[in-house]
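[1] have a look at this fold, sequence not included:
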């Protein structure tokens, strides 16, 4: 992709989400994913994977080592070549962990509209989409939180809404019936029984999407960002996507750059990420990402150094603790140093912005919106 004459097309404000974002609503952090996978009966039936996991608490590293048969330096174990049944076990256990996340989200969705925080997430996404330029939510998460909880307007560019743009996932042509339409659970689709209502959101075979191969994507690439203006970019794939070669497409473990390069749509997404952040004087809000992915950090670092990117972090941790974790084990990484030096705003008011009842004290939320979006440039 070329960034010539495209800067004015892109909105100034950009959102980047990591696992810590969904954790607020029932998702799992890396350590919790490790436990969920380790406890799975399929893993417990595989002694070599158990031993590997007991010596390495990075579930992504374990996943990659089992599938690729590479030496796992973290575990201090010799190179192992895993059998097909062992590879199946780690894949099935990992999918089951994502099943657990999705079921947790569904339990909350079934309580809508009583969910206190639903207006807060809407407000955040609305304000990123409330622009005439092309706007982006980049996420490293493979869960379906946004797809299940976000409420798109029923009609495109509905002038009665707080915003004018519909959020879409470029390159994905087939959406589930419930896609970004949580109200359908209650009054959009008539249900005959409670069981029918309960089953509405469960993933079905037709809800899994086969990604386009190289030829198909090349024939459509020029138009992927032209039809709409508000985009959800899932940089590491999605829980309900199938790779263009028929395998699972989630980018898990080491070698993420190689995995992305091997999947045409994900490669396009990563190029888009670089393109958007390479515009001058953009503002990036980061929620729930601990800067643990080198390929992501490299892009952000370059944008800070060469394009004046300003970084704003929303995290419950103190700035000191966040910085200590950020720099732990990174040595003198230039990317990490650039990223930290690029921080222009730090907020610990996660509960006020995302979780608290809308009708409570909103002073912390308003302060956050004033600093990031600018006074009078946002709506609650």
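    Perfect, thanks for sending it. Being a predicted model, the structure only gives us computed values, none of them experimental.

[2] all contacts plus neighbour counts: C-alpha atoms, from now on.
    Will do.

[3] ok, then the element right after the helix ranked longest in the chain?
    Longest helix in the chain, counting residues (DSSP state H): helix 84-109. Downstream of helix 84-109, the next assigned helix or strand under DSSP states H and E is helix 118-129.

[4] now the helix or strand following that following helix: how far from the chain's centre is it?
    Using DSSP H and E, the helix or strand that follows helix 118-129 towards the C-terminus is strand 135-139. Relative to the centre of its chain, strand 135-139 is centred 9 Å away, using C-alpha atoms, centre = their mean, to the nearest Å.

[5] sorry, back to before: what inclination does the longest helix of the chain have with respect to helix 118-129?
    Compare the direction of helix 84-109 with that of helix 118-129 by axes from the mean of the first three to the mean of the last three C-alpha atoms, to 10 degrees and you get 110 degrees.

[6] another structure for you, compare them:
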């Protein structure tokens, strides 16, 4: 069996209204209207994004503590949580997929084609629209797969018997916590959130990895360490193929795993995003600047909306994505001689 793995970033959720980093900055301006001090900090980091603001506030809190810095950090953290909460509320009221007669079409059909799904997102889009509804009949359509999955789940989590309340509507997000067992379950497609999630409780806080010291912060959470170990294990499987949707390659610790798997194990990549193959171009601004071997691993790319493509309204692009699952081989029909 050839492993097919999916990694999603903010650009994936963007198809259903999720915020990109630049839009997050604008959202945070709106919910900090009466906090002049925090707004100054946000504007100072506008070009670097809201995570840079969090990283700077955390560093100042640890190294140059003042009551104002503590207040700014608390207000910023609260505003970010509210942003994810509003996204959760919006996702719960939005349409994720459509009913299609053609078995090749649909977002759920597409997601079931992967052996494992990893995400850098902390929103709950798939928790609302994929995990609760996908069944064995959806997975059964993928005749090329090996052992048949019967559903999808989030490894290592159990209900926390608690909720997160936010917003004027007092919306409540059901919360989870890390269990004592992180091991995968047979015949269930694993969904790993590499940077935590708005709905994972860690003591009194949420397990959210944000800011500029992500690798060190991940090391504080055994659950997330196990997720990253799984990410590395899957990418280093023989003949593994990774599709990346909506990730800008801005996290050095994620890039390191991908690039090492390419150079040592021959991992193949398919990139989906507005910049297509240029997403991973030789850009000095990207952590771990990719070498030619990494570029040679790209077996395809798409610049078009993945949601529109999977609906069948862009069949040309859908056929391109189909080749990823058929390992790049083209079917040839031979016409016998008369």
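    Noted; the coordinates are in hand. Keep in mind that this is a model prediction, so the values were computed, not measured.

[7] returning to what we had before: now the longest helix of structure 1: buried residues?
    86-87, 89-95, 97-98, 100-103, 105-106, 108-109 (16 or more other C-alpha atoms under 10 Å).

[8] repeat that for stretch 132-148 of structure 2.
    134-135, 138-140, 142, 145, 148.

[9] look up how far residue 195 of structure 2 lies from residue 45 of structure 2.
    22 Å (C-alpha to C-alpha, to the nearest Å).

[10] with residue 246 of structure 2 instead?
    Relative to residue 195 of structure 2, and taking C-alpha to C-alpha, residue 246 of structure 2 is found at 15 Å.

[11] before we move on, the earlier item: which one's more surrounded, residue 45 and residue 195 of structure 2?
    residue 195 (23 against 16; other C-alpha atoms under 10 Å).

[12] aligned partner of the more buried one in structure 1?
    Under the alignment by TM-score structural alignment, residue 195 of structure 2 pairs with residue 236 in structure 1.

[13] now the helices for the stretch 151-300 of structure 1?
    194-199, 214-220, 256-261, 264-277, 294-307 (DSSP state H, counting those that start in this stretch).

[14] so for residue 320 of structure 1, which of the ones you listed sits nearest?
    helix 294-307 (19.6 Å; C-alpha to C-alpha).

[15] what residues are up against residue 175 of structure 1?
    Taking C-alpha atoms under 8 Å, 6 or more residues apart in numbering, we find residue 175 of structure 1 in contact with residue 207.

[16] give me every residue that touches residue 161 of structure 2.
    Residue 161 of structure 2 touches 174-176, counting by C-alpha under 8 Å, 6+ apart.

[17] what about the equivalent of residue 271 of structure 2 over in structure 1, helix or strand, and which?
    Counting by TM-score structural alignment, residue 271 of structure 2 corresponds to residue 313 in structure 1. Here residue 313 of structure 1 is covered by strand 310-314, with elements defined by DSSP H and E.

[18] mind checking how far that strand is from the chain centre?
    On C-alpha atoms, centre = their mean, the centre of strand 310-314 of structure 1 falls 16 Å from that of its chain.
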